Every structure is written in structure tokens, then in C-alpha cells.
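Q: Sequence first, then the predicted structure:
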Amino acid sequence: MKQHTTKKWTGCIILILFLILIAGFFLSFRAKNIIISGCDHYTQEEMKDMLFESLFDNNTILFYMKYRYIGLKDIPFVQKITVKREGRNGLKIKVYEKTLVASIKYMGEYVYFDKEGTVLESSQEPVGGIPNIVGLHSKGFVLYESLQVKEKDIFAQILDLSQLLQRYNLEINKIRFNDQKEVELECNGIRIYLGKKDFYDEQIAALSEILPKAVDQKLKGVIHMENYTSGSEVILKCIE
């Protein structure tokens, strides 16, 4: 009986010591200083909530081991994530987002593609800063494959135009193609008519000089650039 009691107490002491060691491990390597960079689509808090899903993730060693040997969860619009430990309680997380140039709406979803026309993501809600193409019709899509569209003749033009808008940091809401394949842009209550051309480089370069200022001043109106030539004046006709 005495021997049984001794074994019982020994087991309890071992268990208590083990729990103390576990608690010490979690407290000593608790993730206190988390630096997240590279986020545009998500805020740092949103990214943190998605990455740190459990109690174990709040330990710098366990989180780093998960990153190295298991892999972090897939997050929409994120290409990859790298993690570095910074001291005992720090983590430095670098987010590499997918480079999206435009989207089309298909079967109630926004389908996003890159400059090569490869589908990278889809979502129920639109993403700010990424233009939606109106007048382009998809035959269907598969992630990480080329977007299948009916209007193949203008798709290359759409890709070029989308890249131009990104180059000049113009946040366009919609790029619209009519039946005559003429281009119209929409940006916060301003409509820009570009007409039908093979290249829009000069028009977009000139537009970049006036559009951001008009948006900052919350102006509404129309800009006609169908007959624009290099050096021409760009005029916004305001609408009350």
C-alpha cells in the first residue's frame, strides 16, 4: 500500500514538472513581436488572424516548424509567405501577393487573372484597385490556366491596357468594351472614353496627369479622348 502511494505521488510530481516545463516553453517563446510586411489586399491584423489559428501558433518555435515542415494555410490572393524568427519572441513574416491585373464576372464570381491571362483567383466580392472588364465573356475558367474567352481578338488588348493602368497607378473601377470594341473607363464617377485604337499608351500617360487630381477633388464628369493626339489638352467636363 505504501509502495503504491509512493508511485502515485512520484507520478504526480513528474506530471507537475512536465506541465511546468510545457508552460515555461510556451511562455518563453510566446510570439510577442510579429512584423508582417507585403500586405496590400489584407490589413496586418487580418493576415495575423488568418495565420495564427491556434494556441500553438502563438509560439515562435512551433509556428516556424509548422512553416518549414508542414506549410501554412493557403490564403486567397497570396502567392507565398516566408517566415524568419527574430530572437526568442519575434517573427518576421513577408507576404508575396499575387499580381492581378483585371477581372471578369462569371457565374456570380469575380475571376482574376495576371498579365499573361492566367487565372489566379476567384471570389464572391470585388477587390479594390483591380478593374472589372465589362463586355468580355468567359467560356469557363480553371485556376492557374489561361482564361477562356469568346472575344480572343481583344483579350490581348485588354491585358496591355490593364498593365498600362497599373504602370501609371490608375485605380480604374471598370473597363468597358462596346459592340464596336471601343473602350470606356469608369473611375469614381468619372467616365473616360478612349475609343478604338491598337495602343493606348499616349492616352493613359496623359490621363495619369489629370485623373488622380480629379478623384482627390471628388469631381464627377466625362473625359473624351477618342481623338486624342500627343500633346493635346485633356478636359474633364464636370457633371453636377
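A: It's in. Numbering: from 1, shown residues only.

Q: Please count neighbours and contacts with C-alpha atoms only from this point.
A: Will do.

Q: what element comes up after the helix ranked longest in the chain heading to the C-terminus?
A: Taking DSSP state H as the criterion, the chain has its longest helix at helix 2-28. Of the helices and strands lying after helix 2-28 in sequence (DSSP states H and E), the nearest is strand 33-37.

Q: list the buried ones in that following strand?
A: The neighbour-count check on strand 33-37 (16 or more other CA atoms under 10 Å) flags Ile34, Ile36 as buried.

Q: before we move on, what about stretch 221-240?
A: Under 16+ other CA under 10 Å, the buried positions of stretch 221-240 are Gly221, Val222, Ile223, His224, Met225, Glu226, Tyr228, Val234, Leu236.

Q: which residues are in contact with it?
A: Applying CA atoms under 8 Å, 6 or more residues apart in numbering, the contact partners of stretch 221-240 are 189-196, 202-203, 206-207, 210, 219-220.

Q: from those residues, which two are the most distant?
A: Using CA to CA, the contacts of stretch 221-240 span at most 25.6 Å, a distance reached by Lys196 and Leu219.

Q: So what's the gap between stretch 27-41 and the chain middle?
A: Mean-position distance between stretch 27-41 and its chain equals 19 Å (CA atoms, centre = their mean, to the nearest Å).

Q: Stretch 114-125 too?
A: The answer for stretch 114-125 is 10 Å, by CA atoms, centre = their mean.

Q: From the opening residue of that stretch to its closing one, how far?
A: End-to-end distance for stretch 114-125: 18 Å, by CA to CA, to the nearest Å.

Q: returning to what we had before: so of the buried residues of stretch 221-240, which ones are in strands?
A: Judged by DSSP state E, the buried residues of stretch 221-240 include Gly221, Val222, Ile223, His224, Leu236 as members of strands.

Q: Taking those together, which two end up most distant?
A: Farthest apart among these by CA to CA are Gly221 and His224. That separation is 10.2 Å.

Q: Pretty sure Ser37 sits against Lys94.
A: Yes: using CA atoms under 8 Å, Ser37 is in contact with Lys94, at 5.1 Å.

Q: Would you format the buried residues of stretch 221-240 as JSON lines with distance to Gln163 included?
A: Output for the buried residues of stretch 221-240, formatted as JSON lines (distance: CA to CA, whole Å):
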{"residue": "Gly221", "distance to Gln163": "24"}
{"residue": "Val222", "distance to Gln163": "23"}
{"residue": "Ile223", "distance to Gln163": "21"}
{"residue": "His224", "distance to Gln163": "21"}
{"residue": "Met225", "distance to Gln163": "19"}
{"residue": "Glu226", "distance to Gln163": "20"}
{"residue": "Tyr228", "distance to Gln163": "20"}
{"residue": "Val234", "distance to Gln163": "21"}
{"residue": "Leu236", "distance to Gln163": "24"}
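
Q: alright, now check it against this:
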Amino acid sequence: MKREEYLDDYQDHAERRPKKKKKKKKRKHRVYAFFVLLFAFLILVLGIFILFHVQKVEVKGNDYCSTEEIVKSVQNDKYSVNGLYVLAKYKLGYGKQPDCFESIKVSLKNPWTLKIIVQEKERIGYVMDSDGKYYYFDQDGMVVDVEEAPVDGIPLVDGMDPDELKLYHKLKKKSSIIYQEILEATREMKKYELSVTKIMCRSDRIYVYIGNVCVSLGNDVTSVKVAQIPKILEKLEGKEGTLHLENFSDESDTATFDIGVFPEDAG
């Protein structure tokens, strides 16, 4: 009996040994698989960092905003050296957009080249400070550009005298009621594509210079008044002087022209 019991115990022990070996092999396979996956993941991450490292940035659509300023605003943190990160940042709405832009679009031309397309806010007028700098503003009256020289095709606004001139800040003039009318004049001139060289304010009256003609709009700028300017200028046939539209309205079509007389002469 003792011999039989011994043989039974030996057989049970022999049956358990292969099971233990199988468990050990499974553990080894799992550990091996884990390190393989980890290694593959690290290679993938490293590949992304190396392949998508920004080496070149292309900027299109900018006129007055410098390429350097645009690139600096897009790559504004330490992670922005990676093209995928920058792309994701703008796709998710976390990208920075300078105040002088209507829109900005960021894409990848290839893994190492960023492509930036911008649409700038239109400059509709400018004012000068005492140092001779030119502050250009948009239709909302916000300064979007500062230059050292005047730009062709954009009118000077004389007599506005804002309290503060600062880039990306709105022009403000607390003491003048006519201030908003000046802004309205610049918007209307742009709307009707009139080639204005200067918009002047004197004694709360607004004058607009178009070629050799000064248009007097009074203290109230309306679309009805401005809409008449192109039609009347055609009839004047190159004459010089002041066109009076102060009292022109839907109810009154009064418009007079003083040949050879300008506000400076009358003042």
C-alpha cells in the first residue's frame, strides 16, 4: 500500500509541474510583449517629434503685418516647434490670432513645413502723431498698423485728435461729438470706392477731398449724401472748388458748388 501511495503522489506531482512551467512561459510572453509595445510606442513618439519638427514656415495673404510677427504669434509656446501640435492647436480653437486679422488658417504643406494663410483687416484711414508716425485704423476705429510713411490709396484724417494712439487699441475722443461721424465718413468713402486723399474736420464740420474737389458733408454723414458724390463729380468735369452737401437728404436735393473756393480760403 505504501508503494502504491508513493506512486500516486509522484504522478500528481508530475502532472502539476508542466502547468507551472506553462504559467511561467505566459508571464515571460506578456512581459516581452509589453516591452515590445513600449519600445514601438517610444519609436513612434520619437518619429513624430523628429519628422514633424518645424523647419520652415510659409506665410501668405499679409500686406502690412510682418511675416516675423505672424510666425511669432503662431509659434508662441515651447511646444510649437512641432507641426502636429500647432495644427491641433488651431483646429481646436486654441491658436492665437493677432487683432489685425480677419482670419488665419494654419495647415501642413509637408510634415516639416507650416503653411499660414491670413486675411488682414482693411485699413480705411490714418492719423498722425506729433512724432510723425502714421497710425492706420480699420472700419471699427481700431489701430491695426503703424508706419513711418504714408501708404498710397488710404486717406489722412485731419482734425480727429484722438486721446490715445496705440496699436490694437480703438481710437477714442471723449470730448468730440463729431468723432463717430468722422469714422462713418471713412466707411462710406470706402463703400462707394471713392479715391479720397484727405478727410478733414473743422468746427465740427466734415470735409472730404477727392481730387480737386472738396466735399462739405456738414456734421452729419449719411449714405444718401455720399451716394450723390460720384454722380455730381462726373458733371463737374474737372472743375476745382467746394461741393456743398450739408443739407442734402431724401427730402431735400439741395447741392451747390463754389468754384475755386475751399474751406481754408473761407475760414
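A: Ah, there it is. If you're wondering where the values come from, they're calculated on a predicted model, not measured in any experiment.

Q: Overlay the chains and give the TM-score.
A: Once superposed, the chains reach a TM-score of 0.57 (TM-score structural alignment, normalised by the length of structure 1), with 195 aligned residues with a CA RMSD of 4.7 Å.

Q: still on that earlier bit, the ones in strands among the buried residues of stretch 221-240 of structure 1 into TSV, with extra columns for distance to Ile133 of structure 1?
A: As requested, these are exported to TSV (distance: CA to CA, whole Å):
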residue	distance to Ile133 of structure 1
Gly221	21
Val222	19
Ile223	19
His224	20
Leu236	23
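
Q: Regarding the aligned partner of Val95 of structure 1 in structure 2, what is its secondary structure?
A: By TM-score structural alignment, Val95 of structure 1 lines up with Val118 in structure 2. Following DSSP: H, G, I helix; E, B strand; the rest coil, we place Val118 of structure 2 in the strand state.

Q: Quick check: closest non-adjacent residue to Lys166 of structure 2.
A: Closest residue to Lys166 of structure 2 apart from its sequence neighbours, by CA to CA, 6 or more residues apart in numbering: Val143 at 6.7 Å.

Q: let me redo that: Lys174 of structure 2
A: Per CA to CA, 6+ apart, closest to Lys174 of structure 2 is Asp163, 7.6 Å.

Q: those strands in structure 1, which residues are they?
A: 33-37, 78-86, 90-97, 102-106, 109-113, 119-123, 132-134, 138-140, 148-149, 174-177, 183-187, 190-195, 221-224, 236-238.

Q: which residue numbers in structure 2 go with the shortest one?
A: So that's strand 148-149 of structure 1. Using TM-score structural alignment, the partner range for strand 148-149 of structure 1 is residues 172-173.

Q: Pull the distance from that stretch to the chain's centre.
A: With CA atoms, centre = their mean, you get 23 Å for stretch 172-173 of structure 2.

Q: Same question for stretch 117-133 of structure 2.
A: 14 Å.

Q: Span of it from start to end?
A: The first residue of stretch 117-133 of structure 2 is 28 Å away from its last residue (CA to CA).

Q: Now do it: everything it contacts.
A: By CA under 8 Å, 6+ apart, stretch 117-133 of structure 2 touches 59-63, 65, 100-106, 134-139, 144, 146-149, 154-158, 160-161, 165, 186-187, 190.

Q: Off-centre distance for the strand or helix carrying Lys23 of structure 2?
A: Using DSSP H and E, Lys23 of structure 2 maps to helix 2-51. The chain centroid and the centroid of helix 2-51 of structure 2 are separated by 59 Å under CA atoms, centre = their mean.

Q: Give me the contacts around stretch 177-194 of structure 2.
A: Applying CA under 8 Å, 6+ apart, the contact partners of stretch 177-194 of structure 2 are 124-125, 139-141, 160, 173, 195-196, 199, 201, 204-206, 210, 219-221, 223, 226-227, 230.

Q: Inside helices: which ones of these?
A: Using DSSP H, the contacts of stretch 177-194 of structure 2 in helices are Ser223, Val226, Ala227, Pro230.

Q: which position in structure 1 aligns with the second one?
A: In structure 1, the position corresponding to Val226 of structure 2 is occupied by Ile204, as judged by TM-score structural alignment.

Q: What's the local residue count around that match?
A: Residues near Ile204 of structure 1, counting by other CA atoms under 10 Å, number 19.

Q: Over to Arg27 of structure 2?
A: Other residues close to Arg27 of structure 2 by other CA under 10 Å number 12.

Q: Test my guess that Asp163 of structure 2 contacts Lys172.
A: Yes: Asp163 of structure 2 is in contact with Lys172 according to CA under 8 Å; the separation is 5.7 Å.

Q: Same drill for the two, tell me which one is more crowded.
A: More crowded of Asp163 of structure 2 and Lys172, by other CA under 10 Å: Lys172, with 17 against 10.

Q: How much space separates the more buried one from Lys121 of structure 2?
A: With distances taken as CA to CA, Lys172 of structure 2 is found 19 Å from Lys121 of structure 2.

Q: still on that earlier bit, in TSV, list the strands of structure 1 along with distance to Trp9 of structure 1.
A: Putting these into TSV (distance: least, CA to CA, whole Å) gives the following:
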stretch	distance to Trp9 of structure 1
strand 33-37	40
strand 78-86	40
strand 90-97	39
strand 102-106	67
strand 109-113	63
strand 119-123	58
strand 132-134	69
strand 138-140	68
strand 148-149	71
strand 174-177	73
strand 183-187	74
strand 190-195	78
strand 221-224	83
strand 236-238	85
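
Q: So which of those strands is nearest Ala23 of structure 1?
A: Taking the strands of structure 1 one by one with CA to CA, strand 90-97 is closest: 18.3 Å.

Q: Superposed on structure 2, what's the mean shift for the closest one?
A: For strand 90-97 of structure 1, the mean distance to aligned residues of structure 2 following superposition is 4.0 Å (mean CA distance after the TM-score superposition for structure 1).

Q: That strand relative to strand 33-37, how many degrees between them?
A: For strand 90-97 of structure 1 against strand 33-37, the angle by axes from the mean of the first three to the mean of the last three CA atoms, to 10 degrees is 20 degrees.

Q: buried ones in strand 90-97 of structure 1?
A: Quick answer for strand 90-97 of structure 1 (16+ other CA under 10 Å): Gly90, Leu91, Ile93, Lys94, Val95, Tyr96, Glu97.

Q: Quick one: work out the angle between that strand and strand 78-86.
A: Going by the same axes, to 10 degrees, strand 90-97 of structure 1 makes 160 degrees with strand 78-86.

Q: Quick check: the gap between the closest residue to Val78 of structure 1 other than its chain neighbours and Gln217 of structure 1.
A: Of all residues not flanking Val78 of structure 1 in the chain, Glu97 sits nearest, at 4.2 Å (CA to CA, 6+ apart). Distance, Glu97 of structure 1 to Gln217 of structure 1, by CA to CA: 30 Å.
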